[in-house]
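Undergrad: Can you look at this prediction? I've put the sequence above it.
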Amino acid sequence: MISEKDFIASNYISSIENGNFQWSAPSNIALVKYWGKKDKQIPANPSISFTLNNCKTITKMAFAKKVNDGNFSFDLLFEGKPKEDFKPKIQKFFERIFEYCPYLKDFHFTIDTENTFPHSSGIASSASGMAALAMNIMSLEKVLNPVMTDEYFYQKASLLARLGSGSACRSVKGQVVVWGEHNEIAGSSNLFGVEFFGIHENFKNFQDTILLVDKGEKQVSSTVGHDLMFGHPFAEKRFDQAHENLSKIKAILENGDLEGFLKIVESEALTLHAMMMTSMPYFILMKPNTLEIINKIWKFRNETQTPVCFTLDAGANVHVLYPQNVKEKVLEFIKKELVEYCQNGQYICDEIGHGSISI
């Protein structure tokens, strides 16, 4: 069984003075949610997600050799401009991954990052951002250790991304990714995400239209929310349910059962928010317009028999999921009936993607 110790870098067989890499990494949307983390960003239950295509972070990392003075050295730019308030998060990330990447103190880094989706659009950028940075770091390690395998490269990139933001480990590869140990998923691990293969044609090219209900900052951070699962009266039942639902959705994704997919995905979204509403302290991240959209989707689906459903992250925005063959019909419905519930009428059209890409 693979352990964390297998990813500690040592014995570099090559060296480099300076250079740069550039990677894009997408956001992802969980179908079976994880809520609750243990030490070192280990999930309390397994999850499975669609990797997105259009909502992504593009990060360029330049590096130059320096004297190892025992400190991390980096400049951080967002869309080409210095972003000092992001630096503490990167500093913390470097501290977390240093035991796996001891070469980090040998270089000065210039990290320039941008998102393809609007800043403060209500789309969490931590998953895509940390995944893109992890890919760049692993590209540097690949230069220092050119004999590493592709499997090791992607597993370690996912592990590093996880230490920056848990769900970032699901943004390294696509199209569907499982994170967390599950007895029916070969190779599944709490340490990194693994690709899920064998997807039925019904789920290839699946669409995700993200309705931006509320672009403001969440009243409760995901980190705080995860911590509230420990001591939660329904936590153990929820963790068991996630394992069961992952078993069910595994079969669904393989056999193409769209109706079963809709039920599991919507139930998972509502269960996630039920956990928030029943924690102590309790909180509600959905907005009135979130509920309006959900009810409109249910009404549309019942009246037209169109295979469309919603899911939610830890926020108010609604992800509308549907097969590509009903795209025109669903987008017409969204424009006619759902856009009015979006802040400034904003929504983003996305679809299943293929993970991180070297640019």
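TA: Great, that's in hand. Numbers count the residues shown, from 1 in each chain.

Undergrad: make it CA atoms for all contacts and neighbour counts henceforth
TA: Fine.

Undergrad: Now the terminal residues of stretch 72-89, how far apart.
TA: 13 Å (CA to CA, to the nearest Å).

Undergrad: For F86, which three-state class applies?
TA: Following DSSP: H, G, I helix; E, B strand; the rest coil, we place F86 in the helix state.

Undergrad: Next one for the comparison:
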Amino acid sequence: MNTSEFKFQTSDKKVENLSVTWQTPSNIALVKYWGKSEPQIPKNASISFTLNNCHTTTKIEFTKSQSMPQAEFELFFEGKKKDDFKPKIAKFFKRVQEYCPYVLDYKMTISSENSFPHSSGIASSASGMSAIAMCLMSLEKELNSNLTDEYINKKASFLARLGSGSASRSIEGPLVVWGNHPEIENSSDLLGVKFPYKIHPIFENYQDTILLVDKGEKQVSSTVGHNLMHNHPYAESRFIQANENLKKLSEILQNGDIKAFINLVESEALTLHAMMLTSNPYFILMKPNTLEIINKIWEYREENNSNICFTLDAGANVHVLYPDSEKEDINEFIKSKLADFCQKNQYICDSVGFGAKPL
């Protein structure tokens, strides 16, 4: 693995103070990764839709100071000091200082907010870490004006991965692959790359309505879940299956076989949770209402010859996926039949998006 291209080269100007704000989206994996090795290297490749409305907005104020042995920062989440988030971000800065030594030269005030509930199975660490990575790259661009936009996105994805694996897929969109895969050009374990082939029109402007079955914090974090794959009896078979599914999905996205898309995406979601059910210690992140929703989706699809389907992240919430052409009917179905299974009837209407943007 060659990481030398991401090392900070030279600074052609001094920057005393800088304030930057980025809005970066969450993403939803269609082919899942579950299991990794250090430093944040996936055991199989994955592909995700970048979302549009589920995002984190992060402002970092950089103030030049004496060089320090470790990154110095204050953290505010939704207006309140959040010291319990600090260890994860401190670990991230420690990992990236080799590539961004300037983090030791500034005091940072990080202010962040989500457009969705934190820790509820929408990838908040993906949007949060990718937003910090983009802010760091804004500072790097000020220090070295020769950086291209392509390099900035590439390095931001590389850095974001060191905070949260799936964050590598939140820099660009609408479809991003993370993990080295023989069928995907330029794919890498070190960063996410845009899906390099032309997709069928049916998958453009795809819709994702996220049903908030449980807005509380998950009982088992993704980090713990990934670690349980190390001695998992089915781990090796799963990694092979995921890479084969990514090859199949690449063809489906290009040829527009939406029935095959539905089958593969739902199978991937259930396989992810099967890995949790069969690890030791075992755990269940689905809730009774998750299963109620899945069954209602299957009934609706059968009765209406619809192309609705679901996927799940590492949590209880259900992502309802469907083509833009069915938006009106499916929104009505969600409102009348599925909202009752959500906490306080809450759900988020989203669609595929195009990645990070400066504010």
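TA: Ah, there it is. Source: prediction; values computed, not measured.

Undergrad: Quick check: the residue lying closest to E185 of the second structure once chain neighbours are set aside vs T10 of the second structure, distance?
TA: Of all residues not flanking E185 of the second structure in the chain, P196 sits nearest, at 6.7 Å (CA to CA, 6 or more residues apart in numbering). Separation of P196 of the second structure from T10 of the second structure (CA to CA): 32 Å.

Undergrad: contacting residues around the counterpart of L228 of the second structure in the first structure?
TA: Superposed on the first structure with TM-score structural alignment, L228 of the second structure falls opposite L228. Shown in contact with L228 of the first structure (CA atoms under 8 Å, 6 or more residues apart in numbering): G36, S279, M280, P281.

Undergrad: The first one touches F230, doesn't it?
TA: Looking back up the chat, that one is G36 of the first structure. Yes. The criterion here is CA atoms under 8 Å, and G36 of the first structure meets it with F230 at 7.1 Å.

Undergrad: Between those two, which has more neighbouring residues?
TA: Taking neighbours as other CA atoms under 10 Å, G36 of the first structure and F230 compare with G36 leading, 22 against 16.

Undergrad: Let me see the contact set for the more buried one.
TA: P43, A44, N45, G225, H226, D227, L228, M229, F230.

Undergrad: Go through those residues and say which is closest to G260 of the first structure.
TA: N45 (21.1 Å; CA to CA).

Undergrad: secondary structure class for the closest one?
TA: Put simply, N45 of the first structure is coil when judged by three-state DSSP.

Undergrad: Surely it touches S189?
TA: No. N45 of the first structure is not in contact with S189 according to CA under 8 Å; the separation is 10.9 Å.

Undergrad: Which parts of the stretch 1-150 of the first structure are helices?
TA: 87-97, 126-144, 150-164 (DSSP state H, counting those that start in this stretch).

Undergrad: Tabulate those in a markdown table, adding columns for mean neighbour count and distance to F74 of the first structure.
TA: Below are the helices of the stretch 1-150 of the first structure laid out as a markdown table (neighbours: other CA atoms under 10 Å; distance: least, CA to CA, whole Å):
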| stretch | mean neighbour count | distance to F74 of the first structure |
| --- | --- | --- |
| helix 87-97 | 15 | 9 |
| helix 126-144 | 25 | 13 |
| helix 150-164 | 23 | 16 |
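
Undergrad: Just tell me which of these ends up closest to P323 of the first structure.
TA: helix 126-144 (23.6 Å).
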